[in-house]
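>>> need coordinates for the below:
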Amino acid sequence: MADQASWLRSLRDVASRISSDADLDALLRDLIRSACEHGAWDLGSIMAVDAAGGYAHVMARHDSALLRRRLEDRWALATSPALVALRRGEPVYIRDARESEAFPGYRREAFERDYRTVLVIPMACTDAEGHPLVLVVVSRAVREVSGDDLAFMGMIVHLGAIAIERGHRHRAQAAAAEQLRRALLAQGSLLREVLAGGSTAALAGRLSDLLKAPVLVVDFFASSLLATGSPVPEAYDDDAWRRALDGPLGRRILREVRGAVAQPHGGTVALRLTDGPAPPLSARVEALMVDSDAVGALLTFGGEEAGDLRNLMRDSAKLALGVQMMRSVLRFRFETRTLTELFFEIVERRWRDPEDVADRARRLGLSLATPARMLVVDFPEQASRPPARPADHAVDGHHAVALLARQLGLPAHVVAIGGGLVCLLPQEGEGRPPPEEEGHLPEEGRRRSLAEDRPRSPREGRRRPPQEGRRRPPQEGGREPERIARFARRVAETLRHSFDREPIVVLGGDCEGLDAYAREWERCWRMIRIARAFGRSGALSAPDFGPLPMLIGAADSADVRRFIDGAIGRVVAHDRDNGTPYLETLAAYLRAGCRSQPCADAMGLHVTTLRYRLSRIGDLFGIDVDTPERRFAVELALQLHGLIENSLPSPG
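Predicted coordinates for the structure are as follows:
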């Protein structure tokens, strides 16, 4: 070996050569060539040791011979000193590979390639896949290796390890910079898509490509789920997954996501795909907020490991979806508020110019000239209180009813009224097929021409009797009343699942003209008050209540109770405190037409006992039923008392 100055010049040359390489493969080739040339070795290679696979793979090699031939690129670790060098952490020196029996692979190749001495040096670095590297140099003649030689080769290896680690960092930084560039471009693309008015479905597809994972976008306002791919391909392909989300599975996932978003420390949600023992599907959930309300959620399944860049991409996705949801929320609130204001202006009779009201309604898609059926929904009492749930109940109910109307093919205008909804169902015109027959969605029915929506004269608006060969209007024996009644029942059932209690759904009559809307609203609201007073819920109409509840509803309930207390209140209190049967006896006597013997037979009493009870009733309470007027007052009080008592919920 040369003197110390030559070594330093050699090391400087090695450092300058390997430091100029940015590509890892070129760096390894320059490193092994420099090691062979400056260390006076004839052959050399750099190998990556895959201990789990049991092989050492040649990454780069150098051969000073001019003859090129096919060489072995993979060595079994059982016949290679590379694993020994890594385990010991020090070089392995084979003085004469032809005579060594410890490594038969090298012994065989030593004869094939005509070399003798081998030096294997472990490197303090790895390849791109994390496998440790070793440097192997070979001499064709038997060579004695001194301590200075080992120190010089160790310095070359150390410089190479530094360059390789620098190359790894450079490549990682370049990859991170490229990912950041793609993330920023994707963020800009997402925002442009949203600001250009793109659909949520198209936006969800871009999010899946951005996050490299299946995505599920949950819209609480529309009660919809948009999927870009199946997170369980072994159970559902993409199309089957989307179809499953349209059924009971989607409704279950919607409820579970709502619950997860309502939790203050959410982050992941376990989605149950079946009712059986199958393990749930884990997903990361991100709430989409508008005005401090959760209006939706972004779910990602699997994908790449979490990191700053992935969090940045997820935040970009949330921002884009939040803007999209905010546009929908603002549009919904504006349209709903405008329609609600117009509706209350009509039913409270605050309008002055009917033509102006008709024009404003037409701009909102509602034709006041077309007869419409009114359906009023009163939410359960706890649903109108501020709940710990992510979205407004009025919004949920509004979208659920609108979606149900579309599914049943009914054109509907849904109006939010705070603690409930009003659904106006335009009646099909004469000879016009229902929406499912003419192939239009309900929204399209709102966009009729001005010629169709113009106010009709009384003669034009009067229905003509069915003629030969003409389809009868649905209101006159057709399917329309049945469809609307079915719609009312479905509304009660759907909202019961949403609010955990059944709402009151009152089906009113036809509205044609501004005064008719006001009268029908008052009638429907009176029935709601009756239903509340008597604990009724579900789909109801006027015949369901009977005459007496309507009488109570028409009067003030406090006045009715004062009338009952004045007529029979003392009897009720006496029976309650003393266990006497005076109220029962009085009711049976009136049912028997004030005839003693039939009443005694019906009650299983002797007629003398009955007469004694009646006299006690007269003495204690001053009740006299001898005159028709007194008899009617007592009988009415008994009927109203029984009706009110039966409507009260049982204790416990």
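>>> from here on, contacts and neighbour counts on C-alpha atoms
Noted.
>>> what about the strands in the stretch 451-600 of the chain?
Secondary structure of the stretch 451-600 of the chain (DSSP state E, counting those that start in this stretch): strands located at 504-511, 538-540.
>>> what's the last one in contact with?
Under the criterion C-alpha atoms under 8 Å, 6 or more residues apart in numbering, residues A488, R489, A492, E493, E502, P503, I504, V505, V506, L507 lie in contact with strand 538-540.
>>> related to what we said a few turns ago, what's the closest of the strands of the stretch 451-600 of the chain to E234?
strand 538-540 (42.2 Å; C-alpha to C-alpha).
>>> and the strands of the stretch 451-600 of the chain as TSV, adding mean neighbour count and distance to V137?
As requested, those are exported to TSV (neighbours: other C-alpha atoms under 10 Å; distance: least, C-alpha to C-alpha, whole Å):
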stretch	mean neighbour count	distance to V137
strand 504-511	24	89
strand 538-540	23	89
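>>> and Y517, which of these is closest to it?
strand 504-511 (5.3 Å).
>>> need the contact list for V329.
F221, V290.
>>> in terms of helices and strands, where is it?
Element membership for V329, per DSSP states H and E: helix 308-347.
>>> run this one through as well so I can compare:
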Amino acid sequence: MESQLLSEPPLQRDETLRAIRDIASLLNANNDYYGLLNRLVSTICERLTWSRSAIMILDRAESLSRLVAFCDKDNVFDPQTVSWDLVSSPTLKVAESGVPLILTNAQNDERFPGYREFALRHDLDTIVLLPLSSTDQDGHEMVFSVASTQSVEMGEDALDFLLTISHLISIAVDKYKLFQAEQAVNNGLRALFESNTGLMDLVVGGCTFAELVEAVRRQLRLPFAVSDELSDSFIWSTHPANIEDLDKQMRRDAVDQMSRKLRDLILRQEMHNSPTTIKMELPCLKAEFDVIILPLLVSDQTVGGLALFPDKHRSGELDLLLAQGAQQAFSAYLMRMYAPWTQKTTAITSFFSYLFDGDWVSFDQIEGMAQRVGIDLSFPAHFVAVDLLPVIAESMALCHSIEAAARQIIPNCAAFYENQILFVYFPEPKRSGAKTISRLVEEIRSQVKWRTEVAVTVTCSTPCQSQFDFKQVRSHCMQVFRLSRMFQKTGYVTMSDFGSLAILVSALGDTAMTNFLNDVLSPIIEHDRKKNGSLLECAKAFLDNACRYQAAADALGIHVSTLRYRLKRLNELFLLDLENNEDDRFALSLALRIRQLRN
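Alright, predicted model coming up:
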């Protein structure tokens, strides 16, 4: 049987206004969601001539039309009939078309078998279904219906009235959802305040790092990891879901790889005190993760980081606010841990600066100062020095981690900065001294390389045999670094790597040396580049073979006359007479040697 619009006598004005007033009074109701829906359909049954009223949702995931609110004037309700197959239900047609559907003589309408069976069971004749413009709390589409055991002829006014009712129901649902959202925000902000206060109370109360991580884990819904570079620790709360699903060995490998990548990101990323969202690839899983990094700062230096793994279905602004509260708590914890260490390091730095200056009065005075700052002044003693000036700024996390790593090898060592040089001081080990010192140097190089990802210069001082050697040892380290910068050497470097010529040239200074190379070599190099020539190669071969023509020509694989011509061109173009002028030969030879040292 087809649906149709039939003429019906209009509702009396008083009844209409009373029904609208009662439904409108529910617009500001803030009781529970299903209580609100049931009050709406009950009011419709009480004030109108319809014997039944209901609200359904479209559960597309389960392919069902579900009954969520129902009223029956005759108190006849079949609890077994709470859902229908969505495809064969009229609710799907109403929701997708956005147009009301009127079923007259519903007991004989074969288009919707589930509804026909329902109409037969409850002796229903006329059913009207209207779309609602709102969705429920989970985003499901909604349909409102009324039904009667009598045949009802629907006129235009009666349908308009039901459309008005459906519009009021939609407003009521939307207002309730808005109220609930506001309540959720208020509750979230209250929880955020309590969370931040609770975390800070833990920090002030002297909790351990693991206890603070556990407290944050209970409050954050997202997987996270936190890094404490001052104590060289890295802790996970839980792992992202696609890692948790792996078998034990693969999960261990994935976590190890991800931990290293996260620590690299935290240490090397240019970050301020704001969250940074990045993509992180994990080759072992062939997967990519969104990661939010919140740096942990102490005195404007990154000393750790909080890494969050957001879930687009679960995480929101409140989660980020909770994470920022956790970030503040972790930073406060690290500041509490850092304060005693930085006081001690400042005292050690002042002590060694005083010792390096050599202005002290007596060794007893020096020894007393050493005892107060916890320095073992046993002799002989050494320094391992790292030149950070060309590449990075001083980092307390780097200094702290290097000292911690060094103490695993030599327990009574101490690390400090002076003028962008990181020094590690230690008395000479009593057993296997050279081997232990070599291990220490390699460990320091490894730490610096891993944490900075730059090539730096490291050197080990000559031994300090007495208190009078400290000033000279410091000068020795500084000279190694000056030569390294001048000749662009990195890695582990000692004075023997340069030779007497380099030491002699270094007295000129880097600017004078660079100007000398530019004056002598640059014009020849530029000429060869433009003309695709080999004048400099010929000149070097001539000098390397003690200015012997045949030997130089043989080394170059050219005729002697060709060599003589090129030497003549050198003199014509650049006033370098290598055949007759000893000063010119010395200047070019020196320039070539300096360039070799720099390379």
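>>> what value does the TM-score take for this pair?
Scored against TM-score structural alignment, normalised by the length of structure 2, the superposed chains reach a TM-score of 0.73; 527 aligned residues with a C-alpha RMSD of 4.5 Å.
>>> ok, which of the strands of the stretch 451-600 of structure 1 comes nearest T608 of structure 1?
Closest among the strands of the stretch 451-600 of structure 1, using C-alpha to C-alpha: strand 538-540, at 46.9 Å.
>>> how much does that closest one stray from structure 2?
With mean C-alpha distance after the TM-score superposition for structure 1, strand 538-540 of structure 1 departs from structure 2 by a mean of 5.1 Å once superposed.
>>> separation between the counterpart of L86 of structure 1 in structure 2 and S89 of structure 2?
In structure 2, the residue paired with L86 of structure 1 according to TM-score structural alignment is A95. For A95 of structure 2, the distance to S89 of structure 2 equals 11 Å [C-alpha to C-alpha, to the nearest Å].
>>> list the buried residues of stretch 190-197 of structure 2.
L192, S195, N196 (16 or more other C-alpha atoms under 10 Å).
>>> the first one -> structure 1?
Translated: L192 of structure 2. So, by TM-score structural alignment, L192 of structure 2 is matched to A183.
>>> I figured R140 of structure 1 hits A40, correct?
No - taking contacts as C-alpha atoms under 8 Å, R140 of structure 1 lies outside contact range of A40: 10.8 Å.
>>> for the stretch 1-150 of structure 2, what spans make up the strands?
Using DSSP E, counting those that start in this stretch, strands in the stretch 1-150 of structure 2 cover 52-59, 64-72, 83-85, 101-103, 126-135, 141-148.
>>> let me know which of these is the nearest to Q219 of structure 2.
Here strand 126-135 is closest among the strands of the stretch 1-150 of structure 2 (C-alpha to C-alpha), at 30.1 Å.
>>> ok, average deviation of the closest one from structure 1?
Relative to structure 1, strand 126-135 of structure 2 is 2.1 Å off (mean C-alpha distance after the TM-score superposition for structure 1).
>>> quick one: that strand aligns where in structure 1?
Going by TM-score structural alignment, strand 126-135 of structure 2 sits over residues 117-126 in structure 1.
>>> with distance to R598 of structure 2 and secondary structure added, can I get the buried residues of stretch 190-197 of structure 2 in JSON lines?
Below are those laid out as JSON lines (distance: C-alpha to C-alpha, whole Å; DSSP: H, G, I helix; E, B strand; the rest coil):
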{"residue": "L192", "distance to R598 of structure 2": "59", "secondary structure": "helix"}
{"residue": "S195", "distance to R598 of structure 2": "58", "secondary structure": "helix"}
{"residue": "N196", "distance to R598 of structure 2": "56", "secondary structure": "helix"}
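>>> let me know the closest of those to L297 of structure 2.
Looking across those and measuring by C-alpha to C-alpha, the closest to L297 of structure 2 is N196, at 17.3 Å.
>>> can you give me the neighbour number for the closest residue to the closest one other than its chain neighbours?
With C-alpha to C-alpha, 6 or more residues apart in numbering as the criterion, N196 of structure 2 has its nearest non-adjacent residue at 5.4 Å, and that residue is G325. Neighbourhood size, G325 of structure 2 [other C-alpha atoms under 10 Å]: 20.
>>> per the alignment, G325 of structure 2 corresponds to what in structure 1?
Under TM-score structural alignment, G325 of structure 2 pairs with S316 in structure 1.
>>> on that earlier part again, and R140 and A40 of structure 1? which has more neighbours close in?
R140 (16 against 13).
>>> and stretch 85-102 of structure 1, what's buried?
In stretch 85-102 of structure 1, counting by 16+ other C-alpha under 10 Å, buried: A85, L86, P91, V92, Y93, I94, R95, D96, A97, R98.
>>> how about the contacts made by the third one?
Read it as P91 of structure 1. A85, L119, V120, I121, P122.
>>> for the residues you listed, give me CSV that also has distance to H574 of structure 1.
Output for those, formatted as CSV (distance: C-alpha to C-alpha, whole Å):
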residue, distance to H574 of structure 1
A85, 105
L119, 114
V120, 110
I121, 108
P122, 105
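>>> so which of those residues persist in structure 2?
Retained in structure 2 (both residues aligned by TM-score structural alignment, their matches' C-alpha atoms under 8 Å) from these: A85, L119, V120, I121, P122.
>>> contacts only, for R523 of structure 1.
G508.
>>> the equivalent of V136 of structure 1 over in structure 2: how many residues sit nearby?
Matched by TM-score structural alignment, V136 of structure 1 corresponds to S145 in structure 2. Residues within reach of S145 of structure 2, counting by other C-alpha under 10 Å, total 22.
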